[in-house]
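sequence first, then the predicted structure:
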Amino acid sequence: MNQQEVARAVRRRQFLLQTAGLAGATAAFGLTGCETREDVKLDLLVASYDKSVGASIGDQWDKVVSTFEKQHAGIRINLERVPYDEIDRTLARRVEEGRAPDIAQSNIFAPYAEDGLLYDMTKLFDIVTQADFIRSFTEAGTVDSATYGIPFLASTPRLFYNKELFRRARVGGAPTSWDELRKAARALKSIGVKTPYGLQFGPEAADDEALSWLLAAGGGYMGDTAQYDFATAANTEALTWLRDEFVGEGLAGAAPAKLNRTDAYAQFLGGEIGMLIAHPVLMGAADQAKVPYAHAPFPGKDGGAAAPLGLSDWLMAFKRGGHRKECGTFLSFLYSGKSALAYGGSQSALPVTYSASDAATGNPSEQPLSAFVEQLSDAQFAPVNMRSWPAVRETIRADVGRAVTEGGEPGTVLAALDKAAAEAEVKAATS
């Protein structure tokens, strides 16, 4: 048995312990024991989703809460749903008003961690459960050497392509380099495909799309000193290539700087886009629409698989209510056994623990997820653990599209991002 198989066996043993209730029971009794106060109410603030692609994520909350309450007398969950696009603002307002929930879902956790408002993972989970979280995700949730952002509804994208359009364009298979990506896009254009590649540089998710390309060229948003560093040679070369070799040739549609993720997914399902970076949530919609698709790793600039982008929502436990033990009991339940699989292993989101990942890839009904799950350990993140990131992210979304459009200057745009990031850092330090 090689080292990888040994590690996998150890993780699977942890999963079996959890599904048998042993790990969850250890966490619960270790954190609460007989000291759990009667009739404690935990306020749980989560996001709700519309009926667009991926609407099913988060739908399991009612069942999870009901099952938890049946197994944990004396702890009641006050579940509140807020529309996804309002969750960050709602949480910020509640915290500002001194009404922070006990547990909340959000895209943002670093400011609350830096302000000392959150419990870190060591105060919530036992050692076995802490070790079961996929390391790349817990590292992304770490602020000042402690993990406060608990990964939830994880994802990592791959290159989706329409197999029928590829067949008609006589493209033999998934591109494995940027040169092959361009050749495939040219072939798709030659048969009349409206948007050979769906470059999602619109304001909805331009930061994710851009980072995928920068990672594929050996760049990124951060330098070696854990500070923002946009105007690097690798980043400049990547955006220049996109401007000249892709967008300039009409291979990314008429207006890539305006193309949002939701619209791109809809156009792929309608056969108007030949290929694009997309998350596993697109699979279910494509299956339902009977689109003949396949997916592959996003190619590195010079060949091979690029470093995959990691995305996650985050759960966090606030100190305000003084319910550390009860929060730990609920979260330990959520991330163990069948509960963990409910929030990962569907086509809406990926598991964030090794044990649930093993279970998802080992379940025949979940085999379509395997390729995505296998990318998780190597996932690279935007600097979500920096207080300034929300402001920097908005600047990227607003400005990065200008770098690849006609007349755009990638070097100038990237230098402006460095300046904006420096200003955001100063503002964050004084807020």
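Arrived safely, thanks for sending.

alpha carbons only for contacts and neighbour counts from here, please
Will do.

can you map out the helices along the stretch 301-431 of the chain?
Using DSSP state H, counting those that start in this stretch, the helices of the stretch 301-431 of the chain run over 324-334, 337-342, 354-362, 370-373, 389-399, 410-430.

rebuild the ones you listed as JSON lines, extending it with distance to Leu181.
JSON lines is the format used below for the helices of the stretch 301-431 of the chain (distance: least, Cα to Cα, whole Å):
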{"stretch": "helix 324-334", "distance to Leu181": "41"}
{"stretch": "helix 337-342", "distance to Leu181": "35"}
{"stretch": "helix 354-362", "distance to Leu181": "28"}
{"stretch": "helix 370-373", "distance to Leu181": "20"}
{"stretch": "helix 389-399", "distance to Leu181": "24"}
{"stretch": "helix 410-430", "distance to Leu181": "21"}
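
what sits against Leu214?
Leu214 makes contacts with Gly220, Ala234, Asn235, Ala238, Leu239, as judged by Cα atoms under 8 Å, 6 or more residues apart in numbering.

can you rerun that using 6 Å?
Gly220, Asn235 (Cα atoms under 6 Å, 6 or more residues apart in numbering).

wait, is it part of a helix?
Yes - the assignment for Leu214 is a helix, going by DSSP: H, G, I helix; E, B strand; the rest coil.

ok, and here's another one to check against it:
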Amino acid sequence: MKGRYQSLAASGAALCLTAVTLTGCGAIGGLTGDNEVTLRVVAADYGDNPQNSSAAYWKGLAEGFQKDHPDVKVEVSVYSWSEVDAKVAEMVKAGKAPDIAQIGAYADYAAAGKLYSTAELLSVKTEADFLAPLADAGKVKQTQYGMPFVSSTRLLFYNEKLLADAGVTGKDGKGWQPKSWADLEAAAKKLKGAGVPVPFALPLGREEAQAETMMWMLAGGGGYTDNEEGYSIDSADNIKSLEFLRDKMVGQQLVGPVEPGKLDRQAAFEAFAKGEVGMLNGHPTLMKQAEAKGVKYGMVPLPTSDGSPQPAMGVADWVMAFKNGHREQSGKFLDYLYQPKNVTAFTEKYDLLPATTSGYQAKQAATNGSAAQLKPFLAALPSSRLYPVGKKSWAGVSEDIKQKIGTAVQPGGQPAKLLEEIATSARAADKG
């Protein structure tokens, strides 16, 4: 999930594919015969290598759809998360928007009047199946334009062996259960004393700084917006959260040799899978990475500033349909995309959480079996807080955070000043 949840795409090159008929990446959708329509779809890659690229999923999906709709051809281009949003922006600017895009944000396109609403596209059954918090997050001025594709929540991962060797253990033979930031700080100090290279990985680099920042803000009682959904980036709680990171984690050298502003999330995940990191925030995909390297890990909610309960961060990636004159065909394809079997196939492949009620119920049932490890992620989903993706200003605000937030937690950093600067720009953009 990009910014929100980021994919693990490693390939920089786009994977262009078409189902049934290969027509080339640059083809423009339209009538290909007397009654034949070509839908152009752009999607993000959730794989971390060419062998598990999302291209295979989309190819199968397109082929399955075309069996029932022979008059509609589907042409899909799959790009890594590092470039997919920019690719769609370039297409839109050039007047060649795809019919359907599966990317990280939709609100700016909706505000510009470029998208169909979900009511114009989907069957009643499909539209009603979205999980309510995610459907609400897909709205601009009470109208839903963004369709949640997959979702994720975050937990604190820890290396069981590293913590045990450092003398950090749970009570009564149970796993470690930190409640407050004081617990987190104490564990990080023991890990450092035991010679662990990175007691706590704090990725505030450009890849996903907005996500790591939001997790800490929520754990400190704050967040990007207030209860009225106005920007509250410079709140007292948020300032205290960054001051804790600056003074207690970075200031005491508990975050490893790479400064947070230069550490990307994927690099932190890879270091955890190598056994070099004691603790870090992660999403479900990290489970497979760690297991593949034989790392035994535990997962708990990120401790809060004072131990009181706070909501976890939830993330969703989005699907949208551009007004290209193919409303009916796009709607049929989207109804097919959100069929339970197709939702389940994708979420199981990448250990993600579904965005639909039917998918959520299926995943809940599965947590009693092979998907049991997903249970804490699922439990956090209904009450989780998402990015303010319904604001057309969010894309710019997110980029501002990515570029600047790492400096706030460095020794001598000024969290209050930086957050005020970002908040002032955010409020101005929101009004504009």
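Right, received. Where do you want to start? In this text the structure is predicted, and so the values were computed from the model without any measurement.

superposed, what's their TM-score?
The TM-score (TM-score structural alignment, normalised by the length of the first structure) is 0.86; 390 aligned residues with a Cα RMSD of 2.0 Å.

among the helices of the stretch 301-431 of the first structure, which is nearest Ser52 of the first structure?
helix 337-342 (19.8 Å; Cα to Cα).

now which residue in the first structure aligns to Gly359 of the second structure?
Counting by TM-score structural alignment, Gly359 of the second structure lines up with Ala356 in the first structure.

cool, Ile422 of the second structure as well?
The alignment partner of Ile422 of the second structure in the first structure, by TM-score structural alignment, is Leu417.

excluding covalently adjacent residues, which one is nearest to its match?
In space, and not counting its chain neighbours, Leu417 of the first structure is closest to Phe230: 6.6 Å by Cα to Cα, 6 or more residues apart in numbering.

what lines up with that neighbour in the second structure?
So, by TM-score structural alignment, Phe230 of the first structure is matched to Ile233.

pretty sure its match sits against Gly221.
No - taking contacts as Cα atoms under 6 Å, Ile233 of the second structure lies outside contact range of Gly221: 11.9 Å.

so which of the two has more stuff around it?
Legend: neighbour count by other Cα atoms under 10 Å for Ile233 of the second structure and Gly221, higher for Ile233 (26 against 20).

and that one, how far from Thr424 of the second structure?
Taking Cα to Cα, to the nearest Å as the measure, Ile233 of the second structure falls 9 Å from Thr424 of the second structure.

likewise Ala97 of the second structure?
In terms of Cα to Cα, Ala97 of the second structure sits 32 Å off from Thr424 of the second structure.

would you map the strands across the stretch 1-150 of the first structure?
Assigned strands in the stretch 1-150 of the first structure, in chain order: 40-48, 75-83, 103-106, 142-143, 146-147, 150-155 (criterion: DSSP state E, counting those that start in this stretch).

quick one, strands of the stretch 201-350 of the first structure?
So, for the stretch 201-350 of the first structure - with DSSP E, counting those that start in this stretch - the strands run 273-278, 293-296, 311-317.

so the last one matches what in the second structure?
The reference is to strand 311-317 of the first structure. Using TM-score structural alignment, strand 311-317 of the first structure pairs with 315-321 in the second structure.

give me the mean deviation of the matching stretch from the first structure.
The superposed stretch 315-321 of the second structure is, by mean Cα distance after the TM-score superposition for the first structure, a mean 1.2 Å from where its aligned residues fall in the first structure.

now stretch 419-426 of the second structure
Mean deviation for stretch 419-426 of the second structure: 1.6 Å (mean Cα distance after the TM-score superposition for the first structure).

now that stretch: buried residues?
Neighbour-count burial for stretch 419-426 of the second structure flags Leu419, Glu420, Ile422, Ala423, Thr424, Ala426 (criterion: 16 or more other Cα atoms under 10 Å).

just curious, which of those residues is nearest to Lys190 of the second structure?
Leu419 (31.4 Å).

burial measure for the residue lying closest to that closest one once chain neighbours are set aside, as a count.
Of all residues not flanking Leu419 of the second structure in the chain, Asp234 sits nearest, at 4.8 Å (Cα to Cα, 6+ apart). Asp234 of the second structure is flanked by 22 other residues according to other Cα under 10 Å.

check Gln364 of the second structure too.
17.

distance of it from Ser370 of the second structure?
11 Å.

cool, Val74 of the second structure as well?
Separation of Val74 of the second structure from Ser370 of the second structure (Cα to Cα): 34 Å.

those two: who's more crowded?
Val74 (26 against 8).

surely the more buried one meets Val41?
No - taking Cα under 6 Å as the definition, Val74 of the second structure is not a contact partner of Val41, at 7.2 Å.

show me where the stretch 51-200 of the second structure has helices.
Under the criterion DSSP H, counting those that start in this stretch, the stretch 51-200 of the second structure contains helices at 55-68, 84-93, 107-111, 118-121, 124-128, 132-137, 160-165, 181-193.
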